[in-house]
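> A structural model of the following input is requested.
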Amino acid sequence: MIESIIETQRKYFDDGKTLDVRTRLSYLKALKKAIVANESKIAAALKTDLGKSPSESYMTEIGMVLEDLSCHIKHLKKWTKPKRRRSPLAQFPSKSYILPSPYGNTLIISPWNYPFLLSMQPLVGAIGAGNTALLKPSRASAATSAVMKELIESVFPQGLAACVYGTDGINDEILTYKFDYVFFTGGKDVGKKVYEAASKNLTPVTLELGGKSPVVIDKTAKIDLAAKRVVFGKFLNVGQTCVAPDYVIAHESVADKFVQCLKKYIAKFYPDALGNDSYGKIISARHYDRVKNLIGGSIVCGGDFDDEKRKIEPTVIYPATIDDPAMQEEIFGPVLPVLTYSTEEQLLEIISKHPTPLAFYLFTSKKKTEKRLLPRVAFGGGCVNDTIIHIASTYIPFGGVGGSGIGSYHGAKSFETFSHMKSVLKKSNTIDLPIRYTPYSKGKDKMIRFFMK
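Modelled structure (predicted):
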């Protein structure tokens, strides 16, 4: 089945059916209309898979996809136009420009934690840029994957976009085929396999991975507000967010107050978390057991769980140490270790003990601290005085660096990611300067050196 879909999409692209910008726009508009019409169905699927409330589903998934679609629909004609560039004097007379062109047949592999958002956002970019797309969502979020398959089949011809999922070994099988671009979101182990498979055909990739994203609370931070925003970012989707605050490093002079404020907002936002229908669940028994095993040390808040519902209370460990179980890997769950520091060098030493994070969050009232720390910490993206909201903007790119990923997307950057920027120099066919042709002479050499210096 997969081979047949890939062949159909290859022919669809080779026949030039994806190139017309008006046709691309018509499909993007149809997709937006279908999402709006099926919002309740999508939200119900997210509830089944992750226990998300309708409000959270719209705010963190459905609404963000609609916003990205609106951005593409509004700007796509402008993005696809050739971009004029200066020509060097030595190539007079000529015109130079960059022509955005689709790669061809793309593969999108998406994860289970934000199954709708992290499938549809790259799909929008791929279709907008003029590619075909084969989407392979996670079978762990089976209800959402099923809805997306229905949605895609109702909007697109199979030659343009298709969705496959659900069988053992499907990732390994699909990666044996040649694609022109691969977009992967998920864990590092699978990401390495995707990168290795793509390298065999020299296929370009975007890898959106993860890592232990730190939060720094310096002594000038507005502690109450910082705690409120950390609780929001950490326990959204019960911590199953690639850019969730993974751990906090608070200045020793404000750490106690910060933890007290954390406890206050956890109690306010998540009363009776295990019985709260708006508080989600861990996606699977395997991940649930893994997160439970990370709970240890000095627990000052939460720590309880419900095996039947796969729910874990928002849990704070304080004071945490670098040797605690929760500090040994990316948590990806509702467990928040809080460490302390006294000097910036000590702070940077703690951060450097882990691979490059996908996100970095700094709470401070001092611009000097911001200017000093942001260049010194390697990270994909982040916020000053807030958490995770940088991923909600269509105006700035989102992506990782180093061990947290390769490449970025969102808004115009999604179009660029799925486009090859062809460089074209158009030379006059009426004037042909002789200086580049042999035989060379002192006069020609003088002219060449005049133009090229």
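> CA atoms for contacts and neighbours, from now on please.
Will do.
> the helices in the stretch 251-400 of the chain, which residues?
255-269, 285-292, 344-352, 367-376 (DSSP state H, counting those that start in this stretch).
> deepest-packed of the ones you listed, please.
helix 255-269 (a mean of 18; mean count of other Cα atoms under 10 Å).
> how far does that one sit from the chain's center?
29 Å (Cα atoms, centre = their mean, to the nearest Å).
> redo the helices of the stretch 251-400 of the chain as TSV? Include distance to residue 244.
Formatted as TSV, these follow (distance: least, Cα to Cα, whole Å):
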stretch	distance to residue 244
helix 255-269	15
helix 285-292	15
helix 344-352	16
helix 367-376	18
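> between these, which gets nearest to residue 84?
helix 367-376 (32.8 Å; Cα to Cα).
> who's in contact with residue 145?
115, 116, 137, 138, 139, 165 (Cα atoms under 8 Å, 6 or more residues apart in numbering).
> check the secondary structure at it for me.
Using DSSP: H, G, I helix; E, B strand; the rest coil, the structure places residue 145 in helix.
> of the contacts of residue 145, which is the nearest to residue 246?
residue 115 (20.4 Å).
> pretty sure the closest one is touching residue 139, no?
No - counting by Cα atoms under 8 Å, residue 139 is not a contact partner of residue 115; they are 9.8 Å apart.
> the more surrounded of those two?
For residue 115 versus residue 139, neighbours defined as other Cα atoms under 10 Å are more numerous around residue 115 (25 against 18).
> what sits against that one?
137, 138, 141, 144, 145.
> hmm, back to that, can I get the contacts of residue 145 in TSV including distance to residue 206 and secondary structure?
Compiled in TSV, these are given as follows (distance: Cα to Cα, whole Å; DSSP: H, G, I helix; E, B strand; the rest coil):
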residue	distance to residue 206	secondary structure
115	17	coil
116	18	coil
137	16	coil
138	18	coil
139	21	coil
165	20	coil
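> another one to check against the first:
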Amino acid sequence: METITLENIQSEIDHTFLLQKKQSIQNRTQPVQERKVLLEKLLAWIKNNHSDIQKAIHADFKKPYPEIDVSEIFVVTSEIKHAIKHIDSWVKPQKVSTPMPMLGTKSYIHHEPKGTSLIIAPWNYPFNLALGPLVSAIAAGCTAIIKPSELTPHNSALLRRLVEETFDKSQVALFEGEIEVAQMLLAKPFDHIFFTGSPAVGKIIMKAAAENLSSVTLELGGKSPAIIDANADLKDAAGKVIWGKFVNCGQTCIAPDYIMVHHTIKDEFLKELKSQIEKMYDSSRKGVEKSKDYARIVNGKHLKRLKNLLADAELKGANKFYGGYVNEEENFFEPTILTDLSEEMEVMQEEIFGPILPLITFGDLEEAIHYINLKPKPLALYVFSKDNDNIKRIFKETSSGGAVANDCVLHFLQNELPFGGVNNSGIGKAHGHYGFLAFSNEKAVLHQRIGLTATKPLYPPYGFAGKKIIDSLLKWF
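Next up, the predicted model:
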């Protein structure tokens, strides 16, 4: 059996990239039906291997099967079905209006595939966030190489099997491995790179892409706030915040990273939060650790990072209102709510990406808005309020990748909405038509008639008549 070395991997990457480069040129002229066939094959594989997908993801961090179905499988299958349904309209040349100075011409936007693409997927939703971008790449007519996370090896092996059984490697390929493999891939001149991960790594990806002037979609993260207005329905808000925060054990880029509660309702809202945790994860009163509906931290390294965040907060004066228990053998971290926080605490400075929920208070909306605007722009922002004017004000006066009123996380599931960040939380958009556009070049196409045209009087030599026409252009158009 041949030993797999970095040299072998490099050689295979080089060979596969050349195959995909050639295929990407052929894809430009292939009928759209070919893209639908690939998407239908992907959908069929997922349906036929439903149980294997569940087992692989559960093996990596004990994610509950129903949670896998909703947050991993359903998200991908709905994305595939949406693309198949709409791809004909997406690829159709889009006619644009003709301004007066361009009379006689016809103009269109043609959506052509960018070409070769690289998809670097994270570990927190390892199936969903590898295949969601792949759907967009296929719909746009691109080839794709996927680099899954090495932190979820069971899912990575399953994805490798999926790719090998479904696609020719000239169209879709997958390379497993650690940072060295990612670096090898990033050195290739891909036409587009789609990365999901942290802002810190996103900067590295963007630097690598700049070497080849590759376009990028960066799905990053940040500290997404949830504002609880004084007139919010507290029971309803608490249930939605607890689900949005602790699904996947808090390892969600759009989870509420901290909550801002109007000071008059703090104590009542804390009681509701506690009640909702017990309802969802400890209904038997045997402890959350016994719950089959609560996932685990992906590995010991991330568990230690979260323990350090919690220890730093407590050392600097934070109080544990709920939770804090950790079982290192099981990578279990209990849902934890912190109060009495200050800005020098690490938990208030960096994205938590785990089941720690800081709660701070505010006096009025202006204070809350000012606090959010002092921080880097978040990937998501949530507002719970019965006052539509307050909701509109917060959405208008803050900037975030996405925003949701009276719920959390759900905008990710809406295929008609663009998903993505802004500045520190990401560049570019994904899902549905917006994912198709991310992997497409919107090519400007203009058709001019033969013979006399509206622009020929502007050719030199610039006589009296020509100058008058130019003067009119400047004055009236």
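> quick one on the thing from earlier: quick one: closest of the helices of the stretch 251-400 of structure 1 to residue 94 of structure 1.
Here helix 367-376 is closest among the helices of the stretch 251-400 of structure 1 (Cα to Cα), at 40.8 Å.
> what does that closest one correspond to over in structure 2?
Following TM-score structural alignment, the aligned partner range for helix 367-376 of structure 1 in structure 2 is 388-397.
> again, but for stretch 61-78 of structure 1
Using TM-score structural alignment, stretch 61-78 of structure 1 pairs with 72-89 in structure 2.
> with stretch 326-335 of structure 1 instead?
Using TM-score structural alignment, stretch 326-335 of structure 1 pairs with 347-356 in structure 2.
> tell me the buried residues in the matching stretch?
Within stretch 347-356 of structure 2, the residues scored as buried using 16 or more other Cα atoms under 10 Å are 347, 348, 351, 352, 353, 354, 355, 356.
> pretty sure the third one is touching residue 258, no?
Okay, so that is residue 351 of structure 2. No - taking contacts as Cα under 8 Å, residue 351 of structure 2 lies outside contact range of residue 258: 9.4 Å.
> identify the contacts common to the two.
Counting by Cα under 8 Å, 6+ apart, the residues touching both residue 351 of structure 2 and residue 258 are residue 223.
> biggest helix in structure 2, by residue count?
Ranked by residue count and defined by DSSP state H, the top helix of structure 2 is helix 6-27.
> which positions in that helix come out as buried?
Quick answer for helix 6-27 of structure 2 (16+ other Cα under 10 Å): 9, 13, 16, 17, 20, 21, 22, 23, 24, 25, 27.
> and which of those residues is nearest residue 172 of structure 2?
Of these, the one sitting nearest to residue 172 of structure 2 (Cα to Cα) turns out to be residue 20, at 8.0 Å.
> the closest one corresponds to which position in structure 1?
Aligned partner of residue 20 of structure 2 by TM-score structural alignment: residue 9.
> corresponding residue for residue 301 of structure 1 in structure 2?
Checking TM-score structural alignment: residue 301 of structure 1 goes with residue 322.
> run a quick neighbour tally on the counterpart of residue 463 of structure 2 in structure 1.
Under the alignment (TM-score structural alignment), residue 463 of structure 2 maps onto residue 441 of structure 1. Using other Cα under 10 Å, residue 441 of structure 1 is surrounded by 10 other residues.
> next: residue 247 of structure 2.
Residues lying near residue 247 of structure 2 (other Cα under 10 Å) number 21.
> any idea what it aligns with in structure 1?
By TM-score structural alignment, residue 247 of structure 2 lines up with residue 236.
> quick one: that match is in a helix?
Yes - the assignment for residue 236 of structure 1 by three-state DSSP puts it in a helix.
> would you map the helices across the stretch 1-150 of structure 1?
According to DSSP H, counting those that start in this stretch, the helices that the stretch 1-150 of structure 1 contains are 2-14, 21-37, 39-50, 54-57, 63-80, 117-128, 142-155.
> now tabulate those in TSV and tack on distance to residue 182 of structure 1.
Listed next are the helices of the stretch 1-150 of structure 1 as TSV, based on distance: least, Cα to Cα, whole Å:
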stretch	distance to residue 182 of structure 1
helix 2-14	13
helix 21-37	20
helix 39-50	25
helix 54-57	27
helix 63-80	20
helix 117-128	10
helix 142-155	19
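> any idea which of those helices is most buried?
Of these, helix 117-128 is the most buried (mean count of other Cα under 10 Å), at a mean of 26.
> returning to that earlier point: mind listing what the match of residue 247 of structure 2 touches?
Counted by Cα under 8 Å, 6+ apart, residue 236 of structure 1 has zero contacts.
> next one: it from residue 401 of structure 1, what distance?
When distance is defined by Cα to Cα, to the nearest Å, residue 236 of structure 1 is 24 Å away from residue 401 of structure 1.
> then residue 263 of structure 1?
Counting by Cα to Cα - residue 263 of structure 1 and residue 401 of structure 1 are separated by 33 Å.
> aligned partner of residue 345 of structure 1 in structure 2?
Using TM-score structural alignment, residue 345 of structure 1 lines up with residue 366 in structure 2.
> and for residue 141 of structure 1?
Looking across to structure 2 (by TM-score structural alignment), residue 141 of structure 1 lines up with residue 152.
> pretty sure its match contacts residue 127?
No - applying Cα under 8 Å, one finds residue 152 of structure 2 not in contact with residue 127, separated by 9.8 Å.
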